[in-house]
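*Asks:* fold the stuff below for me.
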Amino acid sequence: MATSTDTAQRGSARLRVQRFGTFLSNMVLPNIGAFIAWGLITALFIQTGWIKLIGDAFGYEGSYGFVSQLGAWTNADGTPMHEGTGIVGPMITYLLPLLIGYTGGRMTYNDNLRGGVVGAIATMGAIAGAAGTPMFLGAMIMGPLGGWSMKKLDALWAHKIRPGFEMLVNNFSAGIWGGFLAVVGFVIAGPFVSAFSTAAGNVVDFLVERNLLPLTSIFIEPAKVLFLNNAINQGILTPLGTNEAASAGQSILFLLEANPGPGLGLLLAFALFGRGAAKSSAPGAILIQFIGGIHEIYFPYVLAKPKLIVALILGGMAGVATNLAFSSGLRSPASPGSIIAVWASSPPSSLLGVTASVVVAAGVCFVVASFLLKIDKSDDDGDLAAATAQMEANKGKKSSVAGMLGGSAAAGSTGPIHSIVFACDAGMGSSAMGASVLRKKVQSAGFSDVTVVNKAISNLADDVDLVVTHRDLTDRARSKSPSAAHVSVDNFMGSPRYDEIVELLRERNGAGAGAGAAAAAPAAGGASGLLARESIVLDASGDRAAAIQQAGELLVAAGAVESSYVQAMHERETSVSTYMGNLLAIPHGTNEAKSAIRRSAISFVRFPRGVDWNGSEVRFVIGIAGAGDDHLALLARIAEVFSDQSQVARLEQARTEDDVLAVLGAMQPA
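*Replies:* Sure, this is the predicted structure:
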């Protein structure tokens, strides 16, 4: 019992750290393009950048014009050569932290723009109070605080504002509260983060001066394999490294986690000395890891043979030691951790050292991993779970997917599958690759009506049919989508689980008949699609308000939305008409009411005698509840139907609910 409890506590602690890391990375990753832009501008235009280096080599000294202005060059005595601060300094001081603060505020307010605005205002206070220290950590605090607190305040007077005063209250509440948080940021957050950054910098200096920095690989490399790489890189190393790069021109911290050398060495060892699926998949994984920068691709190889973590640690230590020996580093984060991104972020003086650190790290890891693989006497091929599944498939035994769908039976998830999400920590790297592979298999099998997309686990909602994740992330995914079936994989490139998923589709959906037959079956039942039979009314009457009310109440009755969503549908209509033309109106809630949506669904109400919709005739009212970004796909699909006069005529002539489902029932969540 004690062992079981300890294991559960360790797993729970790791999940919490993973969630925290994902939370931090979700603020940084959408803005990586801005970091790259700042890094490129810095590499080109500062006084020690590429333009001056190449110009000096060709004899253009002293004739750089606007280049020196952009880079805010200084004279020998340290005084500015031109008025102004160039572009490099303002970007790192204002642009990057404000982007992070805006993203964090918007993220904590359910993707609401007002949350982003308040988060940016609060971040500006921290920037102003930081005495010139880049406020990345401050932005990661004040941005989410602004969005979360604004969400809580809005909830206090939700649905209590008199019609016509919504904009006034929303704007003034955001302005007043944002101003207050800006003062808090100036007085508290700015000085606190400045002191913390100074202390952290002193710790790094202490390690560097005593040549102890390579020891950080003892913690970083195992944490990466446990999918804590985003927590380490975006949450710790990127803010500290950016501060150091702003003052020193480069930072070794950007390469502690992002160096692609250890992963390259490990995969090379598998390609030469591995066995079975691990050996055959390693060459393709090398391209994805080293060129594409998706380090997650090699994590399953280590998880299958945990002793190989020794090779990664020694390789990481060798890479850090090489950078220390060459005094090399990067000007900006290398994200993704591709050799291309690493070279692009390297200043001219560090290019040799950075390249050497990658080569040395790869070489050391390759030698150690090769030795460990050659002396390995185990019978597995480097991927025990995948090998077992492949063996069962070869023997013709029943698919084990049903056994892996943890919780699906209890949740009653036994109907057809129409939406599959491949989820990973950040939703960009490994999940995109896995989704691409799985999507091809699903489409080749003839299931054209089944969607396969990739998302971050933090963006999952409980409105999908099946979720695919790495086995170490399945528990987190299950907590976000408890009603979905869950499949765990160990190998992103060629997992046998993909073939088992296709077999599961044949069992649940019928033989791959494509959109026509596969979608028609759930439509007839009405429960597994977006439009249920109970959500269809063919002979309604009343005015516009009554029509919106009826469409909304049908969504409530279907369990798709909370009752508060109906009022949000009326509020949307008062600000923007939902009349679409061609006898159609599509009432739906405001963005603020997204939290009231439980799952994606539509309702269908036909008014044979028509409704006066603010001067236009409407005969079809389709209520929409789109979870996440599903509303975009719903709008596109509804528009496709109603742009076809023959389909509109079919809906006008429909006599039963099944007649409507034959036209609209095939729509599934995107």
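
*Asks:* could you use CA atoms for every contact and neighbour count after this?
*Replies:* Fine.

*Asks:* which residues in the stretch 501-650 of the chain form helices?
*Replies:* Listed in chain order, the helices of the stretch 501-650 of the chain (DSSP state H, counting those that start in this stretch) span 514-525, 544-557, 564-575, 630-642, 645-653.

*Asks:* let me know which of the ones you listed is tucked in deepest.
*Replies:* helix 544-557 (a mean of 21; mean count of other CA atoms under 10 Å).

*Asks:* quick one, that helix and helix 564-575 angle?
*Replies:* 150 degrees (axes from the mean of the first three to the mean of the last three CA atoms, to 10 degrees).

*Asks:* what helices and strands are in contact with helix 544-557?
*Replies:* Judged by 3 or more CA pairs under 8 Å, 6 or more residues apart in numbering; DSSP states H and E, the packing partners of helix 544-557 are helix 564-575, strand 601-613, strand 616-625.

*Asks:* rewinding a little: nearest to residue 346, of the helices of the stretch 501-650 of the chain?
*Replies:* helix 630-642 (40.5 Å; CA to CA).

*Asks:* tell me the helices and strands packed up against the closest one.
*Replies:* Using 3+ CA pairs under 8 Å, 6+ apart, the elements in contact with helix 630-642 are strand 616-625, helix 645-653.

*Asks:* still on that earlier bit, got the helices of the stretch 501-650 of the chain as TSV, with distance to residue 380 columns?
*Replies:* Output for the helices of the stretch 501-650 of the chain, formatted as TSV (distance: least, CA to CA, whole Å):
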stretch	distance to residue 380
helix 514-525	38
helix 544-557	52
helix 564-575	54
helix 630-642	42
helix 645-653	57
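
*Asks:* now the other sequence, so there's something to compare against:
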Amino acid sequence: MSVLIKVKVQNIGRFLSKMIMPNISAFIAWGLISGLFFHSGWIPNKDLEKIAGPMVAYLFPILIANKGGQLISGKRGAIVGSIAIIGAAVNTTSPMLLGAMIIGPLGGWIIRWFDKIIKNNIASSFEMLINNFSSGIIGILLSIVSFFVIGPIIEQFSNILEYSVNIIIKNNFLPLISIFIEPAKIFFLNNAINHGIFSSLGMQEVDKFNKSIFFLIESNPGPGIGVLMALFCLKNQSKDIKSSLRNASIIQLLGGIHEVYFPYVLLNPKLIIALILGSMANISVLTIFNGGLVSAASPGSIISIFAMTPKGLYIVNTFSVAISFLVSFIMSFIILKIFSTNYQENDIKILIQREKTTSELNDGSKLIDDNYLDSRKKINKIIVACDAGMGSSAIGAGILKKILNGLNINIVVSNAAIDSISNDTDLVITHKNLTDRARIQHPKLQHLSLNNFLDYNFYKMLGKYLVKNNIDDTKIFHSDKIENKKEDIKINNLFYFTKKNVFLNKKARNKEEAIRFIGEQLVKQGYVKQDYISAMLERENMMSTWLGESIALPHGTIKAKDSILKTGAIFCQFPQGVRFGDDPGDIAFLVIGIAARNNEHVMIVSNITNALDDKLVIKNLSNTRNVNDVLKLFSQNIPR
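*Replies:* Next up is the predicted model:
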């Protein structure tokens, strides 16, 4: 899968998930009401059972549409989305969860478009009147459209989808979806699958059968724990790795954080086979014995699963989790034994790298030398971020808090979704598979990557770095600010793109060749000394400068700052692409080499990323043969 497709899929899935996740408590409340007061529940009560109906018919669609509109256009989008979904909800018999995921964002997009049109055309003192009436009128018009058009179409689509799913279940093909689900989960699409797809299908089933198998497919912790325990049972494992595996198993079983086993599977991708077979076993048991849950189990822990299990299905659901664990455990153990040589080599490499990293980072200095952190910037707030901002990042933030408290370091540490990182953050920590996305969305912040959110060594090394470097030296920072102000006065005349900085239709066999070409141009144009090219290659070997979205920003190490004569950049277009990232699909079509003195690179990188924040612009620049297209874009974003 190419990086562009992967990012697009992640973005769509993440958007769907963001509409459901904030409202998951409402789903849990509905599940508890169903489990307790329905005729098949623990305390049947016909009067209290009536609470559940309006929640499915109206509350859930309004909540989802409200969040969908808010994601697009803030509070006004939320209001319009909430009004618009009512039309579809009252004119259909199916739960309008899928409809809310469409109508809510649609309302947000329309009100945002309307606001752009009238932004500079409202007479003074009429802003409140126009804003309030416009939201109400647009909301009513969309509600009418959803009543007559969108709602019925979505209901027909839902019926077709339900019919198709029933055919799949009747013909025993449902276990085959594991082939797609388990690999997708490994690439951090688990929340998108569970809340963006299965929640909608599950609610339709629950509305008719008071339970659904779809709530116990992605959320089942059995396959992941099977992989972790198979690794734990291998001989010659170090105490640190065994401890990490044991902790990860407990966290997944009781905490429901599935992301903890992803790094181990990415280390040995053959284990995906075991996950698929374990998931197939789970779905087969649920299908044969009519298992399922009354609502979404979030997080996917055994506690949540038991809480959402209807009366009479505890044995079936428990058996499905257990059998998926056994199948995954056995298959993982067999795979690890068959390919034991390869795994041991990988395992040894990890241990060597960990020991090497520990020795090199015993004072935290390597974090600076590798161009990861700027020691001159005091860190007051750290965010540990993941896709949803709930599970794995919460674990990482908790570990880091504990370590920093033990070192008496007073720094704010919290977790968040990548999309929700605030601008006052000083340092962002993400899994290496998510760092590129975090950098693209927050280019002005400092970023660190880790391989595993349970990597205690990483957090300890960061703590040592902070003890040594995070000194509140007012004089140093004050003098820096004075110098920065002087530099800001000069920076307007510091650098700007001209035709000599732009190279189109170039070819390179690999990223080393591309970097050398760009480095040579920096040398020829007087920006850097010759040895800066070696520093660019050294920096690339430390960590890829691949940003995602077809863009790479190669530059030198901090040690090479003395080789920079003046701030400059080279824009290079490679229409055939050059692989810059670790994955085969990490292809860069636009490579921008940077040489910046002091902290000037922050402004240069920031303006470049701002200029390239439109996918259509990136596509056009990747194919243009006109240098002026490049100059026109950057003349509006690079200071001169």
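
*Asks:* TM-score for these two?
*Replies:* Once superposed, the chains reach a TM-score of 0.71 (TM-score structural alignment, normalised by the length of structure 2), with 482 aligned residues with a CA RMSD of 2.6 Å.

*Asks:* circling back to that earlier point, so for residue 46 of structure 1, which of the helices of the stretch 501-650 of structure 1 sits nearest?
*Replies:* Within those, the stretch nearest residue 46 of structure 1 is helix 630-642; the backing value is 43.6 Å (CA to CA).

*Asks:* counterpart of that closest one in structure 2, which residues?
*Replies:* Helix 630-642 of structure 1 lines up with nothing in structure 2 when matched by TM-score structural alignment.

*Asks:* for residue 86 of structure 2, which non-adjacent residue is spatially closest?
*Replies:* Distances taken as CA to CA, 6 or more residues apart in numbering put residue 143 closest to residue 86 of structure 2, at 6.2 Å, once the chain neighbours are dropped.

*Asks:* what lines up against that neighbour once you look at structure 1?
*Replies:* Match for residue 143 of structure 2 (TM-score structural alignment): residue 182.

*Asks:* next one: residue 234 of structure 2
*Replies:* Using TM-score structural alignment, residue 234 of structure 2 pairs with residue 273 in structure 1.

*Asks:* burial measure for the match of residue 143 of structure 2, as a count.
*Replies:* Here the count is done by other CA atoms under 10 Å, and residue 182 of structure 1 has 27 residues near it.

*Asks:* quick check: next helix or strand after the helix or strand in which it is found?
*Replies:* Following DSSP states H and E, one finds residue 182 of structure 1 within helix 166-184. Moving toward the C-terminus from helix 166-184 of structure 1, the next helix or strand (DSSP H and E) is helix 190-209.

*Asks:* just checking, what packs against that next one?
*Replies:* Counting by 3+ CA pairs under 8 Å, 6+ apart, helix 190-209 of structure 1 packs on helix 113-128, helix 136-156, helix 238-248.

*Asks:* just give the nearest non-adjacent residue to residue 459 of structure 2, would you?
*Replies:* Closest to residue 459 of structure 2 by CA to CA, 6+ apart is residue 400, at 5.7 Å.

*Asks:* picking that back up, export the helices and strands packed on helix 630-642 of structure 1 to TSV and tack on distance to residue 575 of structure 1?
*Replies:* As requested, these are exported to TSV (distance: least, CA to CA, whole Å):
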stretch	distance to residue 575 of structure 1
strand 616-625	17
helix 645-653	27
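
*Asks:* tell me which of the ones you listed sits nearest to residue 514 of structure 1.
*Replies:* From these, taking CA to CA, the stretch that ends up closest is helix 645-653, at 20.3 Å.

*Asks:* next helix or strand past the closest one?
*Replies:* helix 657-664.

*Asks:* which residue numbers in structure 2 go with that next one?
*Replies:* The alignment places helix 657-664 of structure 1 over no residues of structure 2 (TM-score structural alignment).

*Asks:* tell me which residues of that helix are tucked away?
*Replies:* Buried residues in helix 657-664 of structure 1, counted by 16 or more other CA atoms under 10 Å: 657-658, 660-664.

*Asks:* which strands or helices does it pack on?
*Replies:* helix 514-525, helix 645-653.
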